[in-house]
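> kindly return the folded structure for what I paste below:
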Amino acid sequence: MLARVIVLLGALGAAAALTLVPLLAGGPLGPWWTSLAFVAVVAAVGYGWTRLLQVPVGWGVGWIVVGTGVTGAVLVQLDGTDDLEWVPAVFAVGVVVAFVHQMGRRDGRPRLVESVSASVSGQAVVLLGTGWLAADAGTGSVAPLLVGATGCVSAALVMSVPWPRPVTLPLATVAGGLLAGALGGWVVEGTGVLPALALGAVSGATTAGLHVLLYRQPTTSHRRAAVSAGAACVMAAGLGVHVGARLTLG
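Presented below is the predicted three-dimensional model:
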């Protein structure tokens, strides 16, 4: 039960950092404060990623994940656009770095395939998360961030309930869509009910799906791993939020 609570807190913390900081930050340094918040969430993912996936490579994989996320955040700010066209190149370089890291091991390289997979999957998660940084579709609106975060939080709350997954998975998607649709239609200006409902459902489904993949006992009984799992569930929804923002605001 404690593991479920920590995973939920990790997801709530990540959603808050990715939405409240852009909402509150202002002035010329606002985008950089947003990037710092994003890097903090990336650090939470990398902090427990090795423990979460149970690979015997110490901190190396976590540092690769964090380095990839930091690179993504910097490029978003330097690029100044919302197309994320550089993501494939960054991911390709990250895969090379993952292999170089494994070549440098001097422990006999046990579970080599699992270690490389852990590095690559972690990099994929944080690069998907860069969608949160470019989710305004060039308009400066925080509406897609708030709607997407509502979908993620709703799904995380549902998935924290100890019910069978055939029940919680579709329920999380429906809850994310309905609550985000209500928020987008009647509370947040800049989007309508139907676009917000779709965006919330997509972000909720992504969060719930990754929760199913990552939540494993006894792995997530470790606090570091549980925090990483919760943050990763929200980060992975970044691409869906970004695409939804382009369709509704772009």
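> all contacts plus neighbour counts: C-alpha atoms, from now on.
Fine.
> might one say that residue 137 is in contact with residue 82?
Yes. At 5.9 Å, residue 137 and residue 82 qualify as touching, with contact defined as Cα atoms under 8 Å.
> these two: which is more packed in?
For residue 137 versus residue 82, the count of surrounding residues by other Cα atoms under 10 Å is larger for residue 137: 23 against 20.
> which SSE is that one in?
Assigned by DSSP states H and E, residue 137 falls within no helix or strand.
> one more sequence to fold, the one below, so I can look at both together:
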Amino acid sequence: MSASATATATFALAALVGLASFGGVPVLAVAAVGVGVLVAAGWPELLDLPARRGSTTVVALVAVAAALTAALTVGAARAEGSQVSGVLGHLPAVAALALLVAFVHQLLRRDGRPRLVESVTGVVAAQAVVVLGAAWVAVPTTYAGAALAPVVLAALAATSAVSATAWPLRVVGPVNLVVGAAVGWLASTVTALLGGGGTSPLAGGDPLVTEGRWVVAGIVAGLGAGLLVSAWRALSSRLPAARTLPAALAVAAVPVALGGAGAYLVGRLLLL
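Down below sits the predicted model:
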């Protein structure tokens, strides 16, 4: 796949997750799993890992487990009417179990376990990516609500388009910061004008998130997206397999997955 096709795939995945954020927890969990499965399918080829089939299976299972854990926690908290601020509290346990699964996978290999350290490191890195991607499930539980996801994803899509150009990284990096901040500001301003984040019945219908906080959050999210996408381009563009189909889809999916944790942090720390 060409760089432009990879950027288009990132845009499509961002649109998918953005739409899913308005469809409820189950739909958003399925979208998070889909992004994680794309990472799992292409990651071993992208890094030229041994035992690719087993590596893909392990990472995909972790993606499902992380999204399911987050979805069940959110659902349980809402059913009980309790606070949902700690809905990601179980993901560290998922990450710890994933590490054990990565070692079990190595024990089950029957190829003599060549490049053992490389294989373990690569699998664990992919597991970390898909666990962070499960944070998208919790983004609608922030005060910003589901409207926060499209703001972050718009910045990710825009900066991915910039990274698809033939410009050198020393140019792409600063441009991504500017484009990310600008798109984040624009998307957050539109969201605030449309009443994103809902209203508070205890405050006489006042918005839960003010326009000023939306703008700050959008700019911060855009800057974060610019840093993330630029760093990922610097890493992935040097890999020989980055243009093959499975690996390219993983390249497209990784920024979307990692954006979940960033979006949740923005929603929890800035939009109060």
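> sorry, back to before: which residues do residue 137 and residue 82 of the first structure both contact?
Common neighbours of residue 137 of the first structure and residue 82 are not found (criterion: Cα atoms under 8 Å, 6 or more residues apart in numbering).
> for residue 95 of the first structure, give its distance to residue 67 of the first structure.
Here the criterion is Cα to Cα, to the nearest Å. By it, residue 95 of the first structure lies 12 Å from residue 67 of the first structure.
> which one is residue 109 of the first structure nearest to, not counting chain neighbours?
Of all residues not flanking residue 109 of the first structure in the chain, residue 102 sits nearest, at 7.2 Å (Cα to Cα, 6 or more residues apart in numbering).
> actually, residue 91 of the second structure.
residue 66 (6.4 Å).
> what lines up with the one you found in the first structure?
Using TM-score structural alignment to pair residues, one finds that residue 66 of the second structure aligns to residue 72 in the first structure.
> in what helix or strand does the most far-flung residue of the first structure relative to its centre lie?
Farthest-out residue of the first structure from its mean C-alpha position, per Cα atoms, centre = their mean: residue 108, at 32.8 Å. Under DSSP H and E, no helix or strand contains residue 108 of the first structure.
> that one -> the second structure?
Residue 108 of the first structure maps onto residue 112 in the second structure, by TM-score structural alignment.
> now the helix or strand hosting residue 107 of the second structure: buried residues?
Using DSSP H and E, residue 107 of the second structure sits in helix 91-108. For helix 91-108 of the second structure, a neighbour-count test (16 or more other Cα atoms under 10 Å) marks 91, 94, 95, 98, 99, 101, 102, 105, 106 as buried.
> circling back: quick one: contacts for the residue nearest to residue 109 of the first structure?
109, 112, 115, 116.
> can you give the distance of stretch 58-69 of the second structure from its chain's centre?
With Cα atoms, centre = their mean, to the nearest Å as the basis, stretch 58-69 of the second structure stands 14 Å off its chain's centre.
> that one vs the first structure, average offset?
Compared with the first structure after fitting, stretch 58-69 of the second structure has a mean deviation of 0.9 Å; criterion: mean Cα distance after the TM-score superposition for the first structure.
> now do stretch 120-133 of the second structure
Stretch 120-133 of the second structure, aligned to the first structure and superposed, deviates on average by 0.7 Å (mean Cα distance after the TM-score superposition for the first structure).
> do a quick rundown of the strands in the second structure.
For the second structure, the strands defined by DSSP state E cover 199-200, 206-207.
> wait, which of those is closest to residue 57 of the second structure?
Distance to residue 57 of the second structure, taken as Cα to Cα, is lowest for strand 199-200 among those, at 43.0 Å.
> helices or strands up against the closest one?
In terms of contacts (3 or more Cα pairs under 8 Å, 6 or more residues apart in numbering; DSSP states H and E), strand 199-200 of the second structure is packed against strand 206-207.
> what residues in the first structure pair up with the strand it packs on?
Taking TM-score structural alignment, strand 206-207 of the second structure hits no residues over in the first structure.
> can you tell me the closest non-neighbouring residue to the counterpart of residue 255 of the second structure in the first structure?
Under the alignment (TM-score structural alignment), residue 255 of the second structure pairs with residue 233 of the first structure. Nearest residue to residue 233 of the first structure in three dimensions, chain neighbours excluded: residue 207, at 4.7 Å (Cα to Cα, 6+ apart).
> what sits against the match of residue 66 of the second structure?
When contacts are counted by Cα under 8 Å, 6+ apart, residue 72 of the first structure touches 87, 90, 127, 130.
> hmm, try it at 10 Å
Applying Cα atoms under 10 Å, 6 or more residues apart in numbering to residue 72 of the first structure gives the contacts 35, 38-39, 66, 78, 84, 86-87, 90-91, 126-131, 133.
> out of the residues you listed, which sit inside helices?
Using DSSP state H, 35, 38, 39, 66, 78, 87, 90, 91, 126, 127, 128, 129 are the members of these that sit in helices.
> what subset of the residues you listed is buried?
By neighbour count, with 16+ other Cα under 10 Å, those hold 35, 38, 39, 66, 87, 90, 91, 126, 127, 128, 129 as buried.
> surely the third one is in contact with residue 47?
Pointing back at residue 39 of the first structure there. No. Contact status for residue 39 of the first structure versus residue 47: not in contact, 11.8 Å apart, counting by Cα atoms under 10 Å.
> what is in contact with those two at once?
With Cα under 10 Å, 6+ apart as the test, residue 39 of the first structure and residue 47 both reach residue 66.
> and residue 210 of the first structure, what does it touch?
Going by Cα under 10 Å, 6+ apart, residue 210 of the first structure touches 125, 229, 230, 232, 233, 234, 235, 236, 237.
> would you map the helices across the second structure?
Here the second structure has its helices, by DSSP H, at 3-20, 25-46, 52-80, 91-108, 116-133, 148-163, 169-193, 211-236, 245-269.
> all set, thanks.
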